[in-house]
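Asker: model this:
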Amino acid sequence: MDTTKPSRKKIRLVGYDYSSSGAYFITICTVDRKPLLWRCSDADFGLSRCGETVKTAIESIGKHYECVAVDKYCIMPNHVHLILTIIADECGRMISAPTVSNVVGSMKRWVSKELGVSIWQKSFFDRVIRGEKDYLEIWQYIDENPLKWVSDELYIG
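Answerer: Below is the predicted model:
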């Protein structure tokens, strides 16, 4: 019997410094892509308790990391999109900039602690935003994502 685990696919750019100044498009999914972040019924629609906790966590990222800003975000039923900007020069001489993984991991842990249960799948997806055109296209994608939910690749319905 083969007891070796399959190796996980690396989803980060090899050799890239994820603490360097730049903008990053992040997607974080809930475990098994369960729709935990919205309340969706005929009588009630909006963020669930989990979704509200995630919103609080996202909006406090800049308070915990002075050189990190959340420029844009969208909370969907089973995933979150954000544009994170790291400005390493603003971290000061004695403090190195956090990596994207540090920021996302910290946010996920805080949400899990607040809820008393982990709602996240392992890891997250990221894309280094390369230039203004790319940034604006991602901004628009995040803006329009709720309108396209049924056709979203992460839709489970």
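Asker: From now on I want contacts and neighbour counts done on CA atoms only, so please keep to that.
Answerer: OK.
Asker: As a check, name the ranges of all strands in this structure.
Answerer: 22-29, 38-40, 45-47, 68-75, 79-86, 125-129 (DSSP state E).
Asker: what about the nearest residue to I142 once chain neighbours are set aside, how many residues close to it?
Answerer: Leaving aside its chain neighbours, I142 sits nearest to C74 (6.1 Å; criterion: CA to CA, 6 or more residues apart in numbering). For C74, the number of neighbouring residues by other CA atoms under 10 Å comes to 19.
Asker: what do you get for the one 3 residues further on?
Answerer: Residue crowding around P77 was assessed by other CA under 10 Å; the count is 25.
Asker: just to revisit the earlier point, determine which of the strands of the chain approaches E114 most closely.
Answerer: The closest of those to E114 is strand 45-47. By CA to CA, the value is 15.9 Å.
Asker: Contacts for that closest one, please.
Answerer: 37-40 (CA atoms under 8 Å, 6 or more residues apart in numbering).
Asker: quick one: which of those is most hemmed in?
Answerer: L37 (24 neighbours).
Asker: wait, doesn't the residue nearest to I142 sit right on L82?
Answerer: Yes. Between C74 and L82 a contact is recorded at 6.5 Å, counting by CA atoms under 8 Å.
Asker: Give me the common contacts of those two.
Answerer: The contact lists of C74 and L82 share I142, where a contact means CA under 8 Å, 6+ apart.
Asker: Could you also give me the structure for this next sequence, so I can compare it with the first?
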Amino acid sequence: MYRIFNMDAYKKYRVSSARLANWDYGSHGVYFVTICTAGRENYFGEIKENLPVYSEIGEIAFQYWLNIPAHFPFVVIDHFVVMPNHLHGLLFLDRPQHHSWKPNRFGPQSQNLASIIRGYKAGVKKYATQHHIEFSWQPRYYDRVVRNEDEWNRIRQYVADNPLKWDQDRDNPENLYM
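Answerer: Modelled structure (predicted):
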């Protein structure tokens, strides 16, 4: 059986990449990441008195994020928060001697931000599957290359304030129609 590829349909429905063109996502730098659960379901727990209270899978999401450097020794965990249905985190790829620039490309990824996030998401999902916990991730994630120290500090504050602003957060299912 032959499959016909329709280039017009591909162009019409293709979701463009939010990645920074020509950037090496394995290079030395700070990256801000947001990962959401499928359907923005509150799998990770809830916010009580402005603090996250984790479900079992929320606790695993928290612990596995802390454990990223065990799998990728060049990663330093900076500020992060696991919210009921998403995670915000700053990752510092400490690779000052990384000199072989490999711009962002489609295809297999290793030792870069995509492989770190893929491994993290796979680990949390595997735990959920093995322990019969209903859970799934949104297929993609958001990232931003942090350009300077001022931006880094603003994002740190945003991450720290996230639980305090949960009542107004657009990712809070209770605000769906606000």
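Asker: residue in the second structure matching the residue nearest to I142 of the first structure?
Answerer: Counting by TM-score structural alignment, C74 of the first structure corresponds to V81 in the second structure.
Asker: Per the alignment, name the residue of the first structure opposite I117 of the second structure.
Answerer: Looking across to the first structure (by TM-score structural alignment), I117 of the second structure lines up with V104.
Asker: What is the neighbour count of its match?
Answerer: Residues contacting V104 of the first structure under the criterion other CA under 10 Å number 19.
Asker: distance of the residue nearest to I142 of the first structure from T3 of the first structure?
Answerer: Counting by CA to CA, to the nearest Å, the separation of C74 of the first structure from T3 of the first structure is 40 Å.
Asker: Show me which of the contacts of strand 45-47 of the first structure is closest to E52 of the first structure.
Answerer: Sorting these by how near they are to E52 of the first structure, with CA to CA, puts L37 at the top with 7.8 Å.
Asker: which residues sit in contact with that closest one?
Answerer: If a contact means CA under 8 Å, 6+ apart, then L37 of the first structure has 47-52, 75-79 as its contacts.
Asker: Let me know the closest of those residues to E114 of the first structure.
Answerer: C50 (9.2 Å).
Asker: For that closest one, what is the corresponding residue in the second structure?
Answerer: Structural alignment (TM-score structural alignment) places C50 of the first structure against I57 in the second structure.
Asker: for E132 of the first structure, same thing?
Answerer: With the correspondence set by TM-score structural alignment, E132 of the first structure lines up against E149 in the second structure.
Asker: what's around its match, how many residues?
Answerer: Counted by other CA under 10 Å, the residues lying close to E149 of the second structure total 10.
Asker: All the helices of the second structure, in order from the start?
Answerer: For the second structure, the helices defined by DSSP state H occupy 7-13, 56-66, 68-71, 113-130, 149-161.
Asker: Could you export these as CSV, including distance to D167 of the second structure?
Answerer: Compiled in CSV, the helices of the second structure are given as follows (distance: least, CA to CA, whole Å):
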stretch, distance to D167 of the second structure
helix 7-13, 34
helix 56-66, 19
helix 68-71, 30
helix 113-130, 26
helix 149-161, 12
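Asker: Relative to T37 of the second structure, which of those is closest?
Answerer: Taking CA to CA, helix 113-130 is the member of those nearest to T37 of the second structure, at 10.1 Å.
Asker: The closest one to strand 75-82, inter-axis angle?
Answerer: 50 degrees (axes from the mean of the first three to the mean of the last three CA atoms, to 10 degrees).
Asker: Report all helices and strands that helix 113-130 of the second structure contacts.
Answerer: Taking 3 or more CA pairs under 8 Å, 6 or more residues apart in numbering; DSSP states H and E as the contact definition, the neighbouring helices and strands of helix 113-130 of the second structure are helix 56-66.
Asker: Find the centremost residue of the second structure, please.
Answerer: Per CA atoms, centre = their mean, the C-alpha nearest to the average position across the second structure is that of I35, at 3.3 Å.
Asker: Just give me the match in the first structure for that residue.
Answerer: For I35 of the second structure, the equivalent position in the first structure is taken to be I28, counting by TM-score structural alignment.
Asker: I'd say its match and F125 touch.
Answerer: Yes. When contacts are counted by CA under 8 Å, I28 of the first structure is listed as touching F125 (6.5 Å).
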